[in-house]
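# quick one, what's the 3D model for this:
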Amino acid sequence: MTGIRVLIVDDDFRVSGIHRDLVDARPGFTALPPVRDAASARIAIRDLRPDLLLLDVYLPDGDGIEIGREAGIDRFVLSAADDVPTVRRALASGALHYLVKPFDPRALQDRLDRYLRYRNLLASGSVTQETIDRAVGVLHGGAAPAPARAGTQQLLLDALAEGEASSVELAARAGVSRATAQRHLAELAARGAVEVSLQYGTAGRPEHRYRVV
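I've put the predicted structure just below:
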């Protein structure tokens, strides 16, 4: 048995069978035999050591959210419960995703695929902040900050710590081209991170001067 081992906990055997087939169809995943109650889930978690749980909330003898919290294993909550307190409780307990039943099978497939990429990004013994940001962005379907852009803008902000300057002066301080400096300074100004003023000379266009807000 290879791949990410997934335990499905759902008291409806038809639903758990559908989810099992969806998991087995995704490359990199293996579905363990589904279980239908909290007691069986605890035994399966102890004996089979799954990597990921797919948990219903309402079980005949317990609460799926609590099962996940106890286990401390990565988990998605798949439930017909759509009330805000339940959703918030699941997410606060550590659930990575919450899908309201019934849902399009592609919704689960998409989250499984993103979870696999997330796991792959965090597979090594130590990671950089860039890797963490990328992994979180991948998991939740958002775009992580572009490292090169963020790095360049930080260089310019550090250069501005020396005092107000033009784009030419800042480019020289930061070691980037004038065009690159102007592009990133425009973004920083749009975000309100820097202020721009005009300095008029005796001839020609006024010069843009930048300073940290």
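# can we go C-alpha only for contacts and neighbour counts from here?
Fine.
# please identify the helix or strand for the residue nearest the centre of the chain.
Nearest residue to the geometric centre of the chain (Cα atoms, centre = their mean): Val136, 2.4 Å. Under the criterion of DSSP states H and E, Val136 resides in helix 129-139.
# tell me what that helix is packed against?
Packed against helix 129-139, as judged by 3 or more Cα pairs under 8 Å, 6 or more residues apart in numbering; DSSP states H and E, are the following elements: helix 105-121.
# this one as well, want them side by side:
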Amino acid sequence: MTAKKAGRLLQVLVVDDDFRVAQIHADVVTATRGFEVVGTARTVAEARELIATRQPDLLLADVYLPDGNGIDLVRASGMDAFVLSAATEPATVRCALAAGVHAYLVKPFTRQSLTERLDRFARYRRIVDTPHALNQKDIDKALSLMHGSTRPASAGGSATEQLVLDALGDGERSAAEVAELSGVSRATAQRRLAAMAGRGVVTVRLKYGQSGRPEHLYARSGKPGW
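A predicted model of the protein is given here:
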């Protein structure tokens, strides 16, 4: 994988034999910050041609296509990909995961579900699209961003909150600093910090400067939150 130019929109190819479904998926991609659709394909042959000419960053593929299998397409292309399909057979899901897909969404799914995966993918790519060697911390962070936490829902937090807590470390930081270190947006960092403050997982202190609004500084409280 080669590094991409900073700030460039991630380009997505949508592959689905139902043109109406393909358009719905394309609309979600277009509405997601940082992405653009470079084409839609209804067959494996069309998809291969567009992959060769457009060189997309991400493939959104259905499994069953008129002239082949979307998972085989993903495997042969070696591209970053999501599978969006109504297929729920265990063998099909295993094949897709073995082919290296970053997400498997079962139709019908909500727009939010796809948007969330796209957002994770964008943050994942910001880490791995680099000309420099990745260290273990980089790799672990990229995997956590893309695939989330394996903790049960009852554990009291989310994968994003864990990233925010990791960014806080043992010091005191602003939401902007946490966002930069964790790879999430400032708004997301602010929401997660506020939620954890409400549960007592982090503490908040106001730092007053010479002018303007006071700055909120956050720190771990020591209270178990996970």
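# that older thread, now do the contacts for the residue nearest to the centre of the first structure.
Tyr118, Ala144 (Cα atoms under 8 Å, 6 or more residues apart in numbering).
# what residues in the second structure pair up with the helix holding Val136 of the first structure?
On the basis of TM-score structural alignment, helix 129-139 of the first structure is assigned to residues 136-146 in the second structure.
# the matching stretch against the first structure, how far on average?
Following the fit onto the first structure, the mean deviation recorded for stretch 136-146 of the second structure is 0.6 Å by mean Cα distance after the TM-score superposition for the first structure.
# tell me how far that stretch lies from the chain's centre.
In this view, stretch 136-146 of the second structure has its centroid 12 Å away from the chain centroid, taken as Cα atoms, centre = their mean, to the nearest Å.
# again, but for stretch 180-192 of the second structure
14 Å.
# just stretch 154-174 of the first structure next, same as before
That offset, for stretch 154-174 of the first structure, works out to 32 Å (Cα atoms, centre = their mean).
# and if you look at stretch 61-70 of the second structure?
The answer for stretch 61-70 of the second structure is 24 Å, by Cα atoms, centre = their mean.
# what does stretch 163-175 of the second structure give?
21 Å.
# and stretch 74-82 of the first structure, by the same measure?
For stretch 74-82 of the first structure - counting by Cα atoms, centre = their mean - the centre lies 18 Å from the chain centre.
# and the closest residue in space to Glu130 of the first structure that isn't next to it in sequence, how many residues sit next to it?
Closest residue to Glu130 of the first structure apart from its sequence neighbours, by Cα to Cα, 6 or more residues apart in numbering: Pro147 at 6.6 Å. The tally of other residues near Pro147 of the first structure (other Cα atoms under 10 Å) stands at 14.
# go on, Asp82 of the first structure?
Look at Asp82 of the first structure: counted by other Cα under 10 Å, it has 12 neighbours.
# how much space separates the aligned partner of it in the second structure from Arg94 of the second structure?
Under the alignment (TM-score structural alignment), Asp82 of the first structure maps onto Thr88 of the second structure. As defined by Cα to Cα, to the nearest Å, Thr88 of the second structure lies at a distance of 10 Å from Arg94 of the second structure.
# and for Thr110 of the second structure?
From Thr110 of the second structure to Arg94 of the second structure the distance is 23 Å (Cα to Cα).
# could you do Ile127 of the second structure as well?
26 Å.
# more neighbours: which of those two?
Between Ile127 of the second structure and Arg94, counting by other Cα under 10 Å, Ile127 is the more crowded of the two (17 against 12).
# now do the helices in the second structure.
19-31, 44-54, 70-77, 90-98, 111-128, 136-147, 159-168, 175-182, 186-199 (DSSP state H).
# in TSV, list those helices along with distance to Val37 of the second structure.
Listed next are the helices of the second structure as TSV, based on distance: least, Cα to Cα, whole Å:
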stretch	distance to Val37 of the second structure
helix 19-31	6
helix 44-54	10
helix 70-77	17
helix 90-98	22
helix 111-128	12
helix 136-147	20
helix 159-168	27
helix 175-182	27
helix 186-199	25
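# Ala61 of the second structure is nearest to which of these?
helix 70-77 (5.6 Å; Cα to Cα).
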